[in-house]
Structures are given as C-alpha cells and as structure tokens.
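In: Pasted the sequence and its predicted model underneath.
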Amino acid sequence: MDQTPAPIFRKQQRPPPSSAIPSSSPAFGTPAHPLRPFNVDAPKAAILPIILPPATLRPLAFRTFTKKHSLTLTSSALQELASFIGRHCGSGWREEGLAERVLEEVARSWKNRNGGVMVDGTSKELQDILKTLEGNMSGGKITGPNRGLPRGDSMLTEPGDADVTNTRLGIRPAGPPREDSNTSFGMSGLGVHEAAEDEEAANDPRAWLKVIDAHEQPRLIYNVSKKHFERETAKPSLLPPASHKATLFRNRYHVIHQRLLRNEAFQTSSVSTSRKRTFQRSLSSQQQSLKITPIANLLGRHGSNHMLLGQLTVLPTGDIAISDLTGTIALDLKQAVAIPEDSAWFCPGMLVLIDGVYEEEDESSGKGLGGTSGVGGTLGGRFQGFFLGQPPCEKRKATLGISGLDGGQDQTIGGGFGWIDFLGVGSERAVGTKMRRLEQRLLREPHPPSTDESPAPSPSRNRVIILGELNLDQPRALQALRKILSVYAAEPEDSTPLTFVLAGNFTQHAVMARGGSGGSIEYKEYFDALASTLSEFPTLLQASTFVFVPGDNDGWVSAFTAGASVPLPRKRVPDMFTSRVRRAFAAANAEANHPPGVVPGSAVWTSNPSRLSLFGPNHELVLFRDDISARLRRTSIHLKRKAAERDTEDTENTTSEKQNSQEEHETQHPDAMDLDAGAAPSPPAPLPNTTTTTTPHDVHAARKLVKSILDQGYLSPFRQAVRPVHWDYAPALHLYPLPTAMALVDTTAPAFCVTYEGCHVMNPGSVLVPGRRGVGRWVEYEIGQQGRLRECTL
C-alpha cells in the first residue's frame, strides 16, 4: 500500500510540532482533508519494506549487470541485492524504476573498485557498496552528497541537483569532480572530458601527457580465484611485515603462471592434431600440449619426465634449486641447455621453465642434500634438468584483449584485461577509442607528399628525446647537453619535441657519502650549473616537458649506500637541490605569451623507475635507470653449450639443424625481435659447407638483455641480497601488460634500439660515448614507432 500523500497536500504548511497529530475538533482548526497521522511530520517519503524473491529480480539484474556491464552475478549476490532492494525500495521497486537505479549504481561502483567479473555476495566490496548506498537512500531513491551516477543520467536527474557532487561510492576522486560515467575507470585522474568543446580547447598534446611516479602507481594484485587483478587498499610501508615478502613472490608467480596458461603451447585443443612445441623435446603422440607440474607432485614419481615453473634459488648448501608455491627441489644442471641457445640470462631470482626428470634421493647421482631434505619444504632427491627457458612473453594487445588493427575498436570475446586501469589513466576499453581519436587529431595529421620542388617536411612534434647518464660533475657532459639542446632549439617552433628525458647518475660518485669533499653543497652546485645550461634555451623550456630520473648515486639514498645498489623503487631527487632548475622554467614561461589551450613547459622530477603515459593507455613508456646488464653477467648461471666446435663432417648437419630451428622459431614468433634500421646489417646467407655468420656481439648482447627482462615481466629479477626491492611497492616493477616502449638506461650495455613482441626498448647508454673523445650520443624516439641513435661532435 502506497503511503505517499497526494501532491495537493505537499504544498501546505506543516503544523507545528506541538500539534503533530491533528484533532477532529473544529476549535483546533482541523483541515478539510486531514493529513494521515503517519506522514504529517515525516521528512521523507516512507517505504513499506517487502520480501522480494531473488527469482523475481533476476531478469532485471541480468539486464543491468550482464548485458550492460558484462558482469556475472552469483546466487549469493542476487540474494543480497534482492534483500536490499526489498528493504529500501518497497513495492515501487518495479513500477517507479527504483530497483534499476540501485542496480546501476552498484554495478558501476563494483567496476570502480576493480571487483572483477564475478560479483560475489560474500565479498567485502559488495558489502561496503551496499552499506555506503544505504546511508544515501531516501524514499527508495539515491540522494545526498555521495550519489554516484552522473548528473546527465535521466534516472536520477531532479530539479535542484545542479550542485550535487557526483562522487563514486566509497572512493574519493583524485581530481576535480567529473560528470561522465567512466570515472570508475580512472578517467578523473587523466582529466578527460566528454564535451567536444573541452577536446577542442586542448590543442597541445602535452595536455594528455602524464608522468607516473612509482610510489603513486596503483598497486594491483592478481586474484587466482577470480582470475582478475584487484587493487591493494592497504597503505604501503617501507617497513612492512615479513609476510609481504611472500606476497611479492606469490604475485610474481601468479602473473607469469596465468600468462603461460593463456599461451597456445599450454592449451589443450580437441581440434588440432598436432601442436608445435616451444621447447624441443621428444614427446609421445598422445601428449598434445605442455603441462606444468607442481613441485610437491614429484614425490613418488621417480624417473618421470616433468616441466616445472619456479624461481631459481640458492640452497644453504650452495646448490641451485627451484621453488614454487608448493615446495623446493635441488637442480642438476650439468646437462641443461638453454632454449633457444644463449638467448637469455638465467640468474637466481628469476622465474624459469625447466624440463627434465625427477630422481629420488636414493637413486640420485652426485652430491646429496645432506640434512636439508624436508627442511623449508625442500623435497628429497634432485631434478635432472635438460632444457631451461624463459616463460614466453605475451604481447600487449593479447593482454588487453585488443584485436583491431593498431589498437582498433574491435575486441576479442572475453579476452584480456581491457577493463583494468593499470596506471590510473583509464582502462583500454573505457577511454582507448577516444584517446586514439585525440591522437589522430593532435599528432597524426597527414603531411602533404613532398616533391622535388617542395621543401622537406618539418620534424614531427611527437618525439621523446632520451639522454643517457648525465654526469654533471664532468664539464664535457654539460657541453654535450648544450650541443644536443641546440640541435632542437634550431628547429621550427611547432616541431619542438614533447619530452626530454634526462637520466642519472647525475654525479660519477656518491657525493653525498664522501664526507669532507663537499657533500650536499657540492651536489646542489652541480644542479645549479645544469639550470644555467637549460636557461640558454628558453624556447625548449616553454614548449617541452623535461623529466629527470635519478640513479643510485643521487640523493638522498646514496648518502647511506655510498653508491651501492639501492632498494627499488627509489624516490626522486629532493626539491632542495633542484630549486634553481625549477626557477629557470618559471622564468622562461613568464616571458612567453602562451595562447589558450597550450600547456607551459615544466620540469618533472620522478622516481626510478617511472612511467610516461601519453593519451591514456595508448602509449606507455617505462623509464628505468640501472646497470642491469653487468648484474646479469655477475650472477648468471653457466649452462652447457651445444657442441659448436664439431668435426668437419658434422658441419653441414649442424647448419641444417640451426636453419630448421630458426625457421620453427620464426614461425612461432614472427616478429620476436627486430632492430632499428641503423643498428646492424642483416647477416648474409650461409654458403655450402661453411658455418653460419655469427651475429655481431653488440646486437646479440642487446637481444639477450631485452629478452631476459621482458620475458620475466619484472624490472628486478634478482635475489633481495643482490638488488633490494621495497616489498609493498613491488607492483610498480611489473611489466605486465608490456609497455609500448621502454627507455632502459644501462651504461654497461651497448647502445641499441630493439623491438621484441611489440615493445620497443631503447638504451642510449651514457651521453659521453666511452672511448670516443668529443662525441655525444642520445636516442630520438618517435611515439608509436621506433627510436634511432643519434650522435654529435662537441
């Protein structure tokens, strides 16, 4: 029964509290149409609760959650929603559309919290959403300051709601209040507006450029039961509990394990009769796919062949072992061969795939484990490894579920993590299409074809200039920086590069830890000299973003480590040392008369590593400064090499085997590794009765380094004793999904530009080229394409 008074009575003035219940006596002025006693002094419309069966609500919930938001309701969640709607919406849940509004808000709030595809009634997220929603309901409608639907939604638009702040339930927006329906996908952090006039106003592509500090990046943990990434809500700490160290390893293992299960080589197909193997081994005809065996399942299976996925570790006895979530077992790698041969590094701390045979403790040959069997989950016996390989990488398009050309609008059916906002700039499926339209308008405007008479087209603005290690305590380094900046200052004004990336170490030695040699005062003087050099190029300071990435020798952390390996991620250079540089940018922008829609130039001091995002999820550039190549060489495991020096009668067979292996590898990975045009010439075809031409050492070292890092999907695949990592900030080191590009500044590796599985990796090395006096080097990267190495003479 509807208890709402007739509209005619809503306009009458309420009686004073002393006469809340009107009398029937004329002396008290009883109105001609007396108010109902239960609604006289009610501040809001009363709702009569009802018992709403879940089966009755199921069609409406299916239309809202499944058809509109691609979510799946469990029976417990449907029961919770039916109980909530029956209690707060009453008998008008269907006729007045109250239930539809509640279901719409719950679905959007669930996506905002990255709850996953399955909406579970027992989850804490759903309980929090309903609890918050309960406090903002009046008369069966969502009202109050926390209403989450946009003002433009016809279901909730009422007079007088223009000043209501639209905040997602339980989550405070990162920026100004938004009015679109996609705030749950991180669009508020990017500042994306739906209105066309707002898009036209931002004519500068740098308005869509964002530098993401590692300490501000969303911390996502993979949930195995939901097969989805969840946002970690606990506050991170530099001194976390010891259990967080296990969480770090567990998350790395789960991410790579689910990535492997999505690989074709690990999927069972009932259609295909044969499947090519990633690892070259003889298998029975009944086995159609690769399978991973947990280490604990090896017990009692002596002499059987298995493939393991785990982390390489070092036992207290000094033996190499492999560990997964179920246990640890010692390895015998005397006969192990890397697949493909000499294509990647294998170090303790890496997650690897190993194929071999399990030998029980009684039958194992070689040294025994002594008293370590059974201690800490260590199995007795040994695992005789024959083939060792990196877990195959996954392309960015496959991770995000994109099947269209160049990230088009087509999506794979139910594939990928396209709804996950990995960087806080919006998910691929929420803002990807719109960002591509913006990019096409701002950066991809077609140039008229040049003829012999017409002048050459001006350089493109969509460029990122990456400078390697810049030692400010070397006078020639500042001279090289001045020469490089003069090259771009001479270009037309509308062709100024978007970003300049300058990487540390900004001093050759840890000045902060050298005691009486100047310390912090000397360190600040170096940045003052940098500010003087930058001030000579005001046009670049007015139109570009300068990003500074610190190294291990930079403050403050170097004052305690004296230049040794510092924990990752490490914070930016303190503001007290960079005040003069920021003042130079402020002075340059004060002199410029920027038109509306143009973003002034700026200096951004960020962490190591950090991310540079352009047009939301369309372009992601990882900035990382580390001498990882030297660390890989120091800690790598030496494996048996295939017999390269054979007798002359076996040379022809060896050549044919390598050709077949290369053809098979190219078939499985058609664009596995590409070099830029100027990196190295392609090797000539082998002649009869001769060995194949070897790849140049620098090219091979670059490919080996890139494959090791990207296959691991992690920027620090080492033991904690070799390269410490802050456990709570470890999600910022993951390379999943693969970025579109990566600037790896490594002075111990050769300079290169390499593309692997769609990710373009660049290493400019040091600004001053070692061994070549008076030569400066840097990388010029055109966004969405490839980078090229450039040099200049001082």
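Out: Nice, I can see it. Treat the numbers as computed from the prediction; the structure is a model and nothing was measured. Numbers count the residues shown, from 1 in each chain.
In: From here on, just use CA atoms for contacts and neighbour counts.
Out: Noted.
In: ok, and the closest non-adjacent residue to the residue nearest the centre of the chain?
Out: Central residue of the chain (Cα atoms, centre = their mean): Phe422, 4.7 Å from the mean position. If the residues on either side of it in the chain are set aside, Phe422 comes closest to Pro218, at 6.6 Å by Cα to Cα, 6 or more residues apart in numbering.
In: cool, Gly597 as well?
Out: Distances taken as Cα to Cα, 6+ apart put Ala202 closest to Gly597, at 4.7 Å, once the chain neighbours are dropped.
In: Mind telling me what element Lys334 is part of?
Out: Lys334 is part of no helix or strand when elements are defined by DSSP states H and E.
In: For Ser520, which non-adjacent residue is spatially closest?
Out: Distances taken as Cα to Cα, 6+ apart place Met512 nearest to Ser520, at 5.7 Å, with adjacent residues excluded.
In: give the contact list for the nearest residue to Tyr756 once chain neighbours are set aside.
Out: Across the structure, with Cα to Cα, 6+ apart as the measure, the residue nearest Tyr756 apart from its sequence neighbours is Met673 (4.5 Å). Contact criterion Cα atoms under 8 Å, 6 or more residues apart in numbering gives 703, 754-757 as the residues in contact with Met673.
In: structure B:
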Amino acid sequence: MEDPVSTPRLPPPAFKPSTKPSSKEQLLSSSPGFGTPAYPIASRAPVLRQPFAAPPNTTTNNVSTVLPILLPPQTLRPVAFRTLTKKYNLTLTSSGLGLLSTFVGKFCGSGWREEGLAERVLDEIAKTWKRNGGGLIIEDGSDKKLSSLLKTLEPCMSGGRLDIGKLSRSNSSVGTPNLSRTGSLSRPDVNRDDSQTSLGFSGLNVEDNSLDQEDETHLDVRSFLKVVTAFDQPKLSYSTSKKTLEHISGTASLLPPIHHKISMFKNRYHLVHQRLMRNESFQTPSFSTATRPPSLMHSGSSVTSMQQSYKITPISNLLGRSGSSHLLLGMLVYSAASDLALADLSGSVVLDLAIARPVPDEGAWFCPGMIVLVEGTYEEDGSHASNLGSVAGVGGQIKGSFLAETVAGPPAERRSLTIGSSDSDNLHTSVGAGFGWIDFLGVGSEKGIGQQMRRIQRRVYGRPSTQDISNPTDDEPESHPPRTKIAILGECTLDSPRTLEAIRAILSSYNSSSTEIDDLPLSIVLIGNFVSAASMAGSTKGGGSMEYKEHFDALASVLSEFPFLLSNTTFVFVPGDNDPWASSFSAGGACALPQQAVPEVFTSRIRRAVATANAEAGGKKDKNAPAGEAIWATNPARLSLFGPLEEIVLFRDDITSRFRRHAVSFVKPDGMDDEEVPNAPGEADDTMNDLEETRMDREGESESESVHAATSHMPTTSSTSTTKHSMQAARKLIKTILDQSHLAPFAHSVRPIFWDHAGSLSLYPLPTALVLADSEMPGFAITYEGCHVMNPGRVVDELGMSRVSGRGTGVGRWIEYDVKTHKGEAREVRF
C-alpha cells in the first residue's frame, strides 16, 4: 500500500535539491478561505527518480501492456449475446463465437470484463460487420468474412481498445463509398461515436460542419450527382438461409456457366416470394373467422377482406389434391408441348385459362416470363396414377391441369418499406425488417449514410418556400434556389435535321433564360436511338461507322454553340437498340441487355467540345462548382443523387409493343362488349385486386389515397391533352413493370439478358423515379406506389407541321423532372 502524499517520512534524495524556489512555482496560500497549508506539498515524482536512471522512452506511447489470456467461448457468450443480439439484432454462430473469444482474449486480456473492453470491441465489430454488408448471421463460412474482418482490425487495437483514429485512416477497414465527384465526402469524419443513431456506420458520419456555412448558397447540387452504369452495380443474390441479400464474389462474365442462368431466375423468384411473405395480406392473423378461402377477386366487404389471409401452395404439393382450390406463385412459361404453364422451384403445371380473368381487368399485361399469382382448382389426370413417381416429381411437370380463375401480378412494395425506413423532416426511424443495410448501387446504404445525406440535402435545398414567404426577413440575404431540374429528351435521331433543330431550340431555351448557374438544369439526358435505323448492320439506311460518327459530329457542332451550358451541366447519353455495337449483330432487333455505352471512337468531337468549354470558363467559374462533363452511360443506367436518397433509372426500350405482341389473351366474360373498356387502374371507380384493397382498408382512407393508389400527375404546359385511352395504356404499362419489379419481364428468347448482369434490370427496391423512353407511346408522367414514372416520347413532334401554321415549323418536346418535388412536367418549344 502506498504512503500518502503528505507524509513527511520520505527517503532523502541522493542529491540535495535546490532550495531556491523556481520562478515558475507559486507558493500556495495559507488563507483559511482556501484551506491550504502554509508550505507546499512536495512532489513525489522527482524524489523517487534515481540520479542515473535512463531517460524515458519518447518513441513509444504511454499505453499499458495487455497480456493475452485464453478466453473460453462459453465465458464470452453472455457479453456477446447482450451486445450483438440484443443491441444489433445479429445472430452469432459457434464458429463466430470461437473467433471472437480468441480475438478478445488476445487483445483485451484480463480486463475484458472488469474494464468493459470486450463490450466496446464487440460493439465496433458489429458496426463494421453491418457496414460491410455481412448479413444478419455472424459466422466464418467458406468466404472467411469474419476472419478477414478481424485481421483488418488487429492493427487498430491499442491497450485493449479499438483506436478509431487508426480505423479511419485505414482504407481497407472503412469502406467509404465515393458519394460525390469532387471528393468532398470521400473521407468523412470518423471520430464521432454515436452508436444509438448510427447502427453500423459509426465511422461514416458526415458531420454538420462538412458544409461550410458561407458556401451553402453557392454549393452546386451537381456535386452529389453520380451516374451508375449497369456494369458497375454491385452483384447481389438473395440468401434463403440468411433472409438477406449478399454480394456475389468473383468477376462477372459475358459468357458465364449455364448454372448462372438458373441462378438468375431463382434469385428473381426468391425476391418476389419474400416480398409477398412480408406483405400483410399473406400473414395469417391470430384470430380468423373466415368461413371461405380467400379470393383475389374484388371483395365488397372490408371486414371480410381483413380476415382473409393468402397462402401460397408449391406446385409439387398439388399431387393427390385434385378438386381443391389453391393459390400458386410461379413464372408463366411454355411447356414442351407449347402449352402455357406455370413453373416454380418445385415443378410446373399446365394452365387452363378458359374461365380465367385478369385482376384488374385490362389493368396489366401478362406475358411468358412474368411471375404471377394464379388462383384456381387443380384437376388431376387419373391415367398416370400407376406411374406417378416416375413421370411426375419435384422439378418436373405434373400431370393434369390447373383451372385458373384469376390471374394477378404480385403487389408492388414501396421503397420505404423495402429499405426499412421512414423519413420525415425531423425524424428518421426504422419501420420494419427491410434491406436498409444493403448497398444496392455502390454509393452507400440507407441506414449507413442515409440520415447524414438527408441532413445535407435539407441544408442544400434550404427551408421550404412556404416558410420563406410567410416569414420574410430583411436581415437574410436573398439567395437563388438550388438546381433541381433534369431535362430528359427521348428518341434523339441525329440523322434527322429536324431533330438537331429541336435540340438546338431546347438548349437555347435554357441558355437564353439562364443568367446564372443556379438557373441551369442539373443534367440533360439524351436518350437514343441516335439513328433511325440499325447502324453498321449492312443496310443503306442505317449507314456505316463513318456515317454514324458524322451524326455525333453534327451534334457536337450544335452543343458548341452553348459553351456556358456545356461547362456547367452534366450531359448523359443513353443508347438504344440501333446504336453500336449491339446493332451490328441484332440488325435492329432486340439486343441483349444491359447494353454497352456508345464507343468513344464515335464521340471524340463531343468530348472535345466539353473540354474546350471548360477551359474557356476556367477562371470565371465558382471554385465549388464542378466542371461540365459528358457521360456515356449504358442501357439501363441509374442517376444517384445524395447517395441512396434519390435513384433515377434511365431505360430505353419500345416495351409497350413487345407487351402487346406477347401478352396472353383472356376470354371476356359474357355481357361485356368489345367496345366497352374498363376503367384504368388508379381511377376513383376502378377494379382493384383484393391485395391492394386490403392494404387500403388497413391504412385508412386518407393515407391509402397517397400511399397505395396510383396517383397521376397530368402535365399542364402541354398544348395537347392526353386522351383517356393513352392514359389507360400508360397506367397499364406502369403497373405491369413496377409489380414485376423488373425492366425486362419476358422470356429469354424474347428479350435476352446477360446472366451475370441481370441485377441491373431489377427494380427492387423501387427507384424514386423511372424514365421509360418508349418512342411508340405518348409522353406521360405518373406516380405509382411512390415511384414517379415518365416517358419523354419523341423529341420531334412528327405532326407539328399539321398543327402549327407556317411552313418549316415544328414542335420539340421533352420532360423536365424536378428532383425536389419528384414530379415531371412536359415541356415544348417551337422551332
């Protein structure tokens, strides 16, 4: 036991210290008010120091040495369960517990329990595990994820604790996504320990001071805009054991093994199936008084529909249950005998659509290759009863047929439910077991950086305009609103002189009315086909490589007339089926998706025009504003704004005509004339499937209208009104695609897909906006399940000559999308 500091019995020093007080020392007062003695208390450190002691080591840190111990896994189990399972909702396996006990015993030593070192280390391990997309189960499987994670954390351990500073400086341990092109957010501050609000990305918090208060009004929103091509998206696969999405290891190939094709369809089926299982209509209630099986048809009683629950039956379980009603989930396919069949992971069965009705009527297309819900009765063929085991089994086609009564698509799921978050102005909370920790685009996950990005988004956009108008203040300087517009031009056939005139008129409308950068659009998207016929396919109309390059050279001449626009806007080019190199082999037919970007050999003149405009405006631009650029994207491509908050999908395809050619025909019921057209889905008196109505009844009338109904946004600036027939066709197209959550829900022979890159065609979770550039459909802008779908149509109005008086005049049309209000508006200009 040490002696008290004030004891007078101290050993005499080897050398008598000087009795002269130093100028730096001050004698303490003996005043009773301070309660101090008259003489200062002698320090013990200089007295105990030996005269010939070695100087202290200044090269090592003053950190206590940790002696490793052998920590049994069962001893660490209570602490691991309290930290990993209760706090972070993670499941720990025996192999994972063994590795963690070895790691804690080696680097925390005997103080793992008394000093709380183990709990702190496990807390950081859980955050890093979730940030890297490890899943809900902590285990050390064949991929050795946990072992590699612990190896990266070993250099960051110091004195039984995890050094956050070392962790932030290690690029391998902190997988920080590049959220902006300028790199302002590529290295966020990681010294903030806020485990309650950031469950996973403890080292990836973008602080409030990351944006300078003085530069907020001059910050260009384009700094947070990123183009994600189809070949750069992370490859994800749904794990049925872990109930989550996992990253696929390995390099993707254009010529993969055949089993990758099977995995492509299995992954798509699993995503739809788990989406239905999380739907309230497929969850069995605790108390049910329903006396009849649930039906997909329209139900007039909300009480009855609330008591119903749907149960999906595997196709292989139909054997021996002839005459019973079932609800099946499977993909529409053609059997070997060219009969329409339904297939799932257990088998297939032939469909009989003699009395089947689509739900809703005339509200969606049903084509081979789509995953649908079919309700009906199984009728077994008794002729094969003797050899049932040899002919029909799991994975094969069972005998008999399924008499379908109703056919419906799987209900779409809103983006907020998929990622498990609900955002508001001042709150960001979790609302369910979603995929918030999954990084779908490689820009960060919703729960990892969503809250920080949402804070930055509010600061960039500023206060709502209603508050500024109601409470004006003279002290605050007037600032321009941020850039929120994206101009979308469709079917830009550059081999037509009228198309070049229309593009010149559209760019001139922005360039003439914009005196400052804040008035310019964020981006201008030009979508192909860039030629009216397949190029380099042997036809004289499409032309060869020289003719194709001349078309882009002509576009470069038009763009060079607007240097101010080129140096302050992001131009995005999305190809079509007639563009190289895919058109060289498809000859105008359906090429394989995703499609590569237009090769650089044809776009050198446009790149040179953008570089020249940036060089001329070098000294005149704001230092915070990024330079103008031209990005040649794939088809499809995605625009990411503020990380995972905003996702805009760009897709070019004449998908409406393909649906019409391959859709399954249903027999109309008696009493309905051929000229009678049912109401479009989303109208006030439309026919809905019972799944959507059940959700609307549970959520309430006021909320259901804004959440589950298809809300249309009719353009008001267009000179022509959209007919009811075209709006019905647009709603039918949107409901079909978003319910399937896939951009190409067709058979592989109709629309081929690169197997290893099929994930880029998935619409799960639903994006905030979807651009379906269909040249055969008129322009529209409709919101369905929170996803705003737009079609810009053709940039040149072919009938402009007949509607506008005067010779040589035309109308150029495009869609202007506002990223702040999530609304698209049709615009037009005469030239």
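Out: Perfect, I can see it now. Predicted, not measured: the structure shown is a model, and the values here were computed from it.
In: Could you tell me how many residues sit around the residue nearest to Phe422 of structure 1?
Out: Counted by other Cα atoms under 10 Å, the residues lying close to Pro218 of structure 1 total 19.
In: quick one on the thing from earlier: now which residue in structure 2 aligns to the residue nearest to Tyr756 of structure 1?
Out: With TM-score structural alignment as the criterion, the equivalent of Met673 of structure 1 in structure 2 is Ala710.
In: any idea how far that match lies from Leu67 of structure 2?
Out: Separation of Ala710 of structure 2 from Leu67 of structure 2 (Cα to Cα, to the nearest Å): 64 Å.
In: try Val443 of structure 2
Out: 41 Å.
In: Looking at the two, which is more packed in?
Out: Neighbours around Val443 of structure 2 and Leu67, counted as other Cα under 10 Å, are more numerous at Val443. The numbers are 23 against 14.
In: wait, the more buried one sits on Leu641?
Out: No - in this structure, Val443 of structure 2 sits apart from Leu641 without contact. The criterion is Cα atoms under 8 Å, and the distance is 9.6 Å.
In: need the strands for the stretch 651-794 of structure 1, in chain order.
Out: When assigned using DSSP state E, counting those that start in this stretch, the strands of the stretch 651-794 of structure 1 occupy the ranges 673-675, 741-745, 752-756, 759-763, 775-782, 787-793.
In: Which secondary structure element is home to the residue nearest to the centre of structure 1?
Out: With elements taken from DSSP H and E, nothing contains Phe422 of structure 1; it lies in neither a helix nor a strand.
In: from what I can see the residue nearest to Gly597 of structure 1 touches Val598, true?
Out: Yes - here Ala202 of structure 1 reaches Val598: they are 7.0 Å apart, a contact under Cα under 8 Å.
In: After alignment, which residue of structure 1 pairs with Leu565 of structure 2?
Out: Here Leu565 of structure 2 is matched to Leu540 in structure 1, going by TM-score structural alignment.
In: now swap in Ser147 of structure 2 and tell me
Out: Alignment note: Ser147 of structure 2 maps to Asp128 in structure 1; criterion TM-score structural alignment.
In: number of nearby residues for Ile312 of structure 2?
Out: 17.
In: That one maps to what in structure 1?
Out: Here Ile312 of structure 2 is matched to Ile292 in structure 1, going by TM-score structural alignment.
In: quick one, strands of the stretch 451-600 of structure 2?
Out: In chain order, the stretch 451-600 of structure 2 shows strands spanning 485-489, 523-527, 570-574, with DSSP E, counting those that start in this stretch as the criterion.
In: State the distance from whichever residue in structure 1 pairs up with Ala587 of structure 2 to Pro150 of structure 1.
Out: With TM-score structural alignment as the criterion, Ala587 of structure 2 lines up with Ala562 in structure 1. Here the criterion is Cα to Cα. By it, Ala562 of structure 1 lies 53 Å from Pro150 of structure 1.
In: Neighbour count for these two, which is higher?
Out: Here Ala562 of structure 1 and Pro150 are compared on neighbour count by other Cα under 10 Å; more neighbours surround Pro150, at 21 against 18.
In: Now for that one: which residues touch it?
Out: With contacts taken as Cα under 8 Å, 6+ apart, Pro150 of structure 1 has the following neighbours: 166, 179-181.
In: I'd like to know which of the residues you listed are buried.
Out: Neighbour counting by 16 or more other Cα atoms under 10 Å classes 166, 179-181 among the contacts of Pro150 of structure 1 as buried.
In: now the strands of the stretch 451-600 of structure 2 as a markdown table including mean neighbour count and distance to Pro360 of structure 2?
Out: Conversion of the strands of the stretch 451-600 of structure 2 to a markdown table gives the following (neighbours: other Cα atoms under 10 Å; distance: least, Cα to Cα, whole Å):
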| stretch | mean neighbour count | distance to Pro360 of structure 2 |
| --- | --- | --- |
| strand 485-489 | 24 | 31 |
| strand 523-527 | 22 | 32 |
| strand 570-574 | 23 | 34 |
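In: Would you format the ones you listed as JSON lines with distance to Glu699 of structure 2 included?
Out: What follows is the strands of the stretch 451-600 of structure 2, written out as JSON lines (distance: least, Cα to Cα, whole Å):
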{"stretch": "strand 485-489", "distance to Glu699 of structure 2": "33"}
{"stretch": "strand 523-527", "distance to Glu699 of structure 2": "38"}
{"stretch": "strand 570-574", "distance to Glu699 of structure 2": "40"}
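In: can you pull out the helices in the stretch 1-150 of structure 1?
Out: If you assign secondary structure with DSSP state H, counting those that start in this stretch, the helices in the stretch 1-150 of structure 1 sit at 7-10, 54-61, 75-88, 98-112, 124-134.
In: closest one to Ala398 of structure 1 among the ones you listed?
Out: Proximity to Ala398 of structure 1, assessed across the helices of the stretch 1-150 of structure 1 by Cα to Cα, is greatest for helix 98-112 (21.2 Å).
In: Mind listing what's buried along that closest one?
Out: Under 16+ other Cα under 10 Å, the buried positions of helix 98-112 of structure 1 are 98-112.
In: What residues in structure 2 pair up with the longest strand along structure 1?
Out: Within structure 1, and with DSSP state E defining each element, the longest strand by residue count is strand 378-389. Residue correspondence for strand 378-389 of structure 1 in structure 2, counting by TM-score structural alignment: residues 397-408.
In: for Ser486 of structure 1, what are its contacts?
Out: With contacts defined as Cα under 8 Å, 6+ apart, the neighbours of Ser486 of structure 1 are Phe537.
In: same thing but 10 Å
Out: The contact partners of Ser486 of structure 1, by Cα atoms under 10 Å, 6 or more residues apart in numbering, come to 480, 536-537, 540.
In: can you pick the most crowded of those residues?
Out: Scoring the contacts of Ser486 of structure 1 on neighbours with other Cα under 10 Å, the highest-scoring entry is Leu540 at 26 neighbours.
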